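> Sequence plus the predicted model coming up.
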Amino acid sequence: MKKFEEICLIVIDDIKAGRKKVGDKIPSIRAMAEKHKVSKNTVITAYNKLLEQHWIKALPKSGFYVGEDLSNTPMLNATPFYTGIDLLEQQMVNQSHHKPGAGRYPKEYMDKLNLERYLGQASDRFGSESAEVAHFDRGNGDPAGNVLLRGLLVDILSRRAMTVESQNVLLTYGTNHSLDLIIRHFLTSGDPVIVESPGYYPLFSKLELHQVAINTIKRTKLGIDANHLEALIIKSQPKILFLQPFAQNPMGTDLTSQNMAEIQALCTQYNVIIVENDPFLLARDDAASYFFNQTCPVIYVSSFSKTVSASIRCGFVVASKSVIKSLTRLKMITVINTSSIMENILNHLITSGALTNHLQALKHLSAEKSATAITQLNKIDGLTLYPHNPSGNFLWFRIPMDDKKAVEAAKNNNIFIAPGSLFFPSDPTYFALRVNKFYIDKTTVKFIKTAIFNHH
């Protein structure tokens, strides 16, 4: 049994034995870690699982308390844990032969970049004294990130109708690092925010860790209802609206220009910051952001990790110069700086033309995989796919059974799938699956058809 599971069972045992009742306070993360000689991260993982199972609840600026009366519920270790953290871990280590639950492109498609060759060139530059490579940092480097790479990003964004300067760009270790910096800077315990439901599950975990008040707006195949959004803004008075307008994770859908105009007008009127997450920027050919050059305050987040390589931990934030300055200082406090070696590899990829060639091949392959996966899945009676942006990886559809039971059935068939319920920040309103189109094969299609939709 893992350490976090032991912590879960300690709390549950106290509840089931009557030592802790509904409303009673449970030890803080620090106190629990010290008492049982485990790390705070272990306790955080345990408490997140207990929160998702409703054994406990978090009250802003107060702590953790016993939640619903679940004293007659079987112990949690009787059924598998399956939370957002589990899904993230499974995407990294899962050894199933079939992996439609994966988040990234298959490794064989990314290996063609031959990153090892560029790593060697980047290493060679450490020993070079030529003026040609004088931009390569030998120390901690510019705290905002590699100067050349930020300049190259300015050019990339300008070709996508987004006019910025290098002082508007901060390099990070990826989208999740960017989101963490934004949350730390703008939000404190109890602050209200709005997130999409279903939406990006790692974001929910970060907000919960900071005990932020999460309000949800439904994301449907048609987008976001502007009337519902306005009512929610008036009621909750959020500081931030977190959005993924294009190729959304998990649904794979886009917001229409009209819908984005409605959202932009509301956020301008009520002074709500839009944090726009765009992981598939480099896989798209259209404008980078509808919102950025508008009148509402916007922070734009993207990454190289999704479309170049998961091992290239490099993302970026684009915002006003004052916001970038504040986030840069926070970056220095938390991680000192990002990796000059990784950033220099990206310089090589961009300036040599290798990245352009890679992305063109990836776009062509992505379109092919979209067509193939959609054709295969549309043959299953009762399965209706949501609209799909072919630049993204994900397809989304509702299913007629508990999606966590579907996960266990898939596991028994050596298939790794992602249950839709993990993408809802609160109780799901329906059961669904998110599948990665690059991993749709005959075995996966047969499983979905027979085990989930019961067609034999």
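In hand now; what should we look at? Computed from a predicted structure; not experimentally measured.

> Going by C-alpha atoms from here, please, whenever you check contacts or count neighbours.
OK.

> Surely residue 57 is in a strand?
Yes - the assignment for residue 57 (DSSP: H, G, I helix; E, B strand; the rest coil) places it in a strand.

> my guess is it meets residue 47, correct?
No - the criterion here is Cα atoms under 8 Å, and residue 57 misses it with residue 47 at 9.0 Å.

> buried set for stretch 159-169?
By 16 or more other Cα atoms under 10 Å, the buried positions in stretch 159-169 come out as 160, 162, 164-169.

> no no, stretch 91-111
Quick answer for stretch 91-111 (16+ other Cα under 10 Å): 91, 94, 96, 98-105, 110.

> How far away from the center of its chain is that stretch?
16 Å (Cα atoms, centre = their mean, to the nearest Å).

> Quick one: end-to-end distance for that stretch.
18 Å (Cα to Cα, to the nearest Å).

> Identify the residues contacting stretch 140-158?
135-137, 163-166, 169-172, 288, 328-329, 331-332, 336-338, 340, 343-344, 346-347, 350 (Cα atoms under 8 Å, 6 or more residues apart in numbering).

> Restricted to helices, list the residues you listed.
328-329, 331-332, 340, 343-344, 346-347, 350 (DSSP state H).

> Where do the strands of the stretch 51-200 of the chain begin and end?
In the stretch 51-200 of the chain, the strands defined using DSSP state E, counting those that start in this stretch lie at 56-59, 63-66, 169-172, 192-197.

> which stretch among those strands comes nearest residue 436?
strand 192-197 (19.1 Å; Cα to Cα).

> Tell me which other helices or strands the very next helix or strand once past that closest one touches.
Next helix or strand after strand 192-197 toward the C-terminus (DSSP states H and E): helix 201-209. Here helix 201-209 touches helix 40-52, helix 84-93, helix 175-186, going by 3 or more Cα pairs under 8 Å, 6 or more residues apart in numbering; DSSP states H and E.

> here's the one I want to compare it with:
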Amino acid sequence: MTNTLSPQASTQPGKARPVALVALLSRESGESLIDQIVRSVAARIDDRLLRGGARMPSIRQFAAAHGVSAFTVVASYDKLVARGYLESRRGAGFYVRERPALGPGAAAPGAGQVARLPQERFDTKPIDVVWLVRNMFRQVPHQQMPGTGVLPAEWLDGPMVANALRAVSRQHPGTLLNYGVPHGSLLLRQQLQRKLAELEIGATPEQIVTTAGVTQALDLVAREFLRPGDTVFVDDPAWFLMFGSFAALGAKVVGVPRLADGPDIAQLTQLAAIHRPKLYVINSVLHNPSSTSLSAAKAFQVLRLAEEYDFIIVEDDIYCDLHPGSAVQPATRMAALDQLRRVIYLGGFSKTMAANLRVGYIVTSQERAERLADRKMLTTLTTSDIGERVVYKVLSEGAYRKHADRVRARLDGVRAKTIRQLERLDMTIDVAPTAGMFVWADAGCDTNALTERASAEGLLLAPGSLFSPQQLPSTRMRLNVAAMQDAAVWRFLERELPRGRAAR
């Protein structure tokens, strides 16, 4: 006979001791009745007080026994089914799902807790761009990843994003269930128009195309404007992910040496005459990996060369909100000087708001924007309108500006200290940045080998070889000052750096 549970029935055949199915429910606790029921039943299943295969009380029985509505019971059972605790058998009711046996040393998450993913170890050789990107997404503590390219989650404002998400969820359901439009949410594009105006970039909503982050923005631009055999210029060093992306399209990737105030103009002139590039991708503000910014003089020279040699400048400004503003520190954006004639401007919110929202954008001439929106539609149809509405809500409510101020202040609080500690280890930093999250440091040894030793100890470094299109061995590496606060990182560097050993 099937074992049917009731509030007073034993969960194990042959035993008379009653087991309460749900603890006393409270309407004043601040926790919904549904969540209380789910938490209580889940805990009993985790503790093996409710055994697999046991039949749950009917919806009517449960509601009557606990003084709740049938709707509350249905919603609770549905949640338990979705979380793998119950199964629904058509015409027969709800049953406790058989739970898989846990491995040695493993424990089920307690009721109401979020199941945490097991911590992963870093891959070992070969060290290349794919290796670094793959390991940046491992489920390991951020403090163990000084080579990562993002801020720690605790530095971001989760409640701000959660509040915006709740507000969006209360909108008319029809707005949440359909595709967006190829250009992206009009509300967000109108808000971005105001944000761009503060940077002295004039753009209408028709000149803005939303994307799934700056990564997709770069990919769309490359697919639209590059053909096999074309040349694309990048800074050297620069963000590594685009090298392979451009090469996969059949383009030739050429690095332009990056100096403290922008590209080496003499080298850029010579290379442009030889290669006649179609695109030049550049960080004007808070260059990755050095956190330096383009000077106004260099910006004018780059624009002049773009006109002379007929190439498009792709200005990646993903770190825009980590810069304190031109009133505090010099910051020149070529899109503001050029007003989107030869410049395609890219931005996004993955670094300062939430990477998981995957919201970026392209700003360009209206004709190019229409072409890129069509390209986006053919590639991915549309981007997530829900994520874009969340970003719009955050930006329009005014809390984001204060959040960005707090993040910059926190970076300022650790940057100088981190640089001093690196210099005490006899590492060389050509230009000490005054904003941003990155430091481009010379370790005085092959950083690929250093990275291998670090990964064996569960630490992720970003060797300099990956930041150059040539991928040659390098003594440089990129360090994230927000991820340099763990003593284990400093112990490793002190032990492994050759000049650190010599200094002792």
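Looks like it came in fine. Note that the structure is a prediction, hence the values are computed from the model and not measured.

> Residue 155 of structure 2 corresponds to which position in structure 1?
Aligning on TM-score structural alignment places residue 155 of structure 2 opposite residue 109 in structure 1.

> List the residues that contact that match.
residue 362.

> Find the nearest non-adjacent residue to residue 280 of structure 2, please.
residue 233 (4.4 Å; Cα to Cα, 6 or more residues apart in numbering).

> now stretch 202-218 of structure 2: which residue numbers in structure 1?
Using TM-score structural alignment, stretch 202-218 of structure 2 pairs with 163-179 in structure 1.

> Next: stretch 387-406 of structure 2.
Counting by TM-score structural alignment, stretch 387-406 of structure 2 corresponds to 342-361 in structure 1.

> Go ahead and measure how far that stretch is from the middle of the chain.
That offset, for stretch 342-361 of structure 1, works out to 24 Å (Cα atoms, centre = their mean).

> And stretch 424-434 of structure 2, by the same measure?
With Cα atoms, centre = their mean, you get 27 Å for stretch 424-434 of structure 2.

> contacting residues around that stretch?
260, 290-292, 412, 415, 419, 422-423, 439-444, 493-494, 497, 499-500, 503.

> now stretch 337-345 of structure 1
Residues from elsewhere that reach stretch 337-345 of structure 1, judged by Cα under 8 Å, 6+ apart: 115, 118-119, 122-123, 136-137, 140-146, 149, 171-173, 312-314, 331.

> could you flag which of those are buried?
115, 118-119, 122, 136-137, 141, 143-146, 149, 171-173, 312-314, 331.

> still on that earlier bit, so which of the contacts of stretch 424-434 of structure 2 are in helices?
Using DSSP H, the contacts of stretch 424-434 of structure 2 in helices are 412, 415, 419, 422-423, 493-494, 499-500, 503.

> picking that back up, got the end-to-end distance for the match of stretch 387-406 of structure 2?
22 Å.

> now swap in stretch 85-99 of structure 1 and tell me
Note: stretch 85-99 of structure 1 ends 17 Å apart using Cα to Cα.

> just stretch 191-206 of structure 2 next, same as before
By Cα to Cα, one end of stretch 191-206 of structure 2 lies 13 Å from the other end.

> and the aligned partner of residue 263 of structure 1 in structure 2, what helix or strand is that in?
Residue correspondence, TM-score structural alignment: residue 263 of structure 1 in this structure matches residue 302 in structure 2. Assessed by DSSP H and E, residue 302 of structure 2 sits inside helix 296-309.

> and what of residue 256 of structure 2?
strand 252-259.

> State the span of structure 1 onto which that strand is aligned.
Going by TM-score structural alignment, strand 252-259 of structure 2 sits over residues 213-220 in structure 1.

> burial of the closest residue to residue 64 of structure 1 other than its chain neighbours, as a residue count?
Nearest residue to residue 64 of structure 1, sequence neighbours excluded (Cα to Cα, 6+ apart): residue 58, at 4.5 Å. Neighbouring residues of residue 58 of structure 1 were enumerated by other Cα atoms under 10 Å; the total is 20.
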